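J.: fold the following for me, if possible:
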Amino acid sequence: MKGGRSVANESLRMDDYIINEVLCNYSNMVYRLALSQTKNKADADDVFQEVFIRYMMHRWFNWLEQG
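T.: Next comes the predicted model:
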């Protein structure tokens, strides 16, 4: 079981890395697009949050399907 935990921990670390990379590389673009479409800061904040929540859920469901 020890090896399984190691693989799971490594997978979680990789997911953290990927999520951080996505946020660093795309957060400004996503927020600017949301703001340009909504013309309202509060709505743009909501859209921004929803985009990244959906991204995380998509990654999580894919991980479950593979496991």
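J.: hey, let's count contacts and neighbours off CA atoms from now on
T.: Noted.
J.: what strand or helix carries residue 28?
T.: helix 2-38 (DSSP states H and E).
J.: Proceed likewise with the subsequent sequence, for comparison:
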Amino acid sequence: MNRSAVAGRRAAALVVKGAEVLGSLVRSVPGAAGALLVAYGAWDIYPPAGFITAGAFLLLADRQIP
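T.: Coordinates of the predicted model:
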């Protein structure tokens, strides 16, 4: 088999894998940023509430990860 054909397939597989990772980040970053902002807002009102809120979000996130 031609070396350039093998290299092209590997490059295509790498691009597909990179697109999957980028898509995963694009879906998860806004939710994480929102959780951080809510926790910061709770902390700004009453510091222990911020830690409780952040912990609750982490527990929810851990539960949804397969």
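J.: TM-score them against each other, please.
T.: The TM-score (TM-score structural alignment, normalised by the length of the second structure) is 0.49; 50 aligned residues with a CA RMSD of 2.9 Å.
J.: that older thread, what comes up buried for the helix or strand following the helix holding residue 28 of the first structure?
T.: Downstream of helix 2-38 of the first structure, the first helix or strand assigned by DSSP H and E is helix 41-66. Judged by neighbour count using 16 or more other CA atoms under 10 Å, the buried positions of helix 41-66 of the first structure are 44, 47-48, 52.
J.: and which of those residues is nearest residue 36 of the first structure?
T.: Using CA to CA, residue 44 comes nearest to residue 36 of the first structure of the buried residues of helix 41-66 of the first structure, at 8.3 Å.
J.: who's in contact with residue 41 of the second structure?
T.: Residues in contact with residue 41 of the second structure (CA atoms under 8 Å, 6 or more residues apart in numbering) are residue 50.
J.: is it within a helix or a strand, and which one?
T.: helix 3-45.
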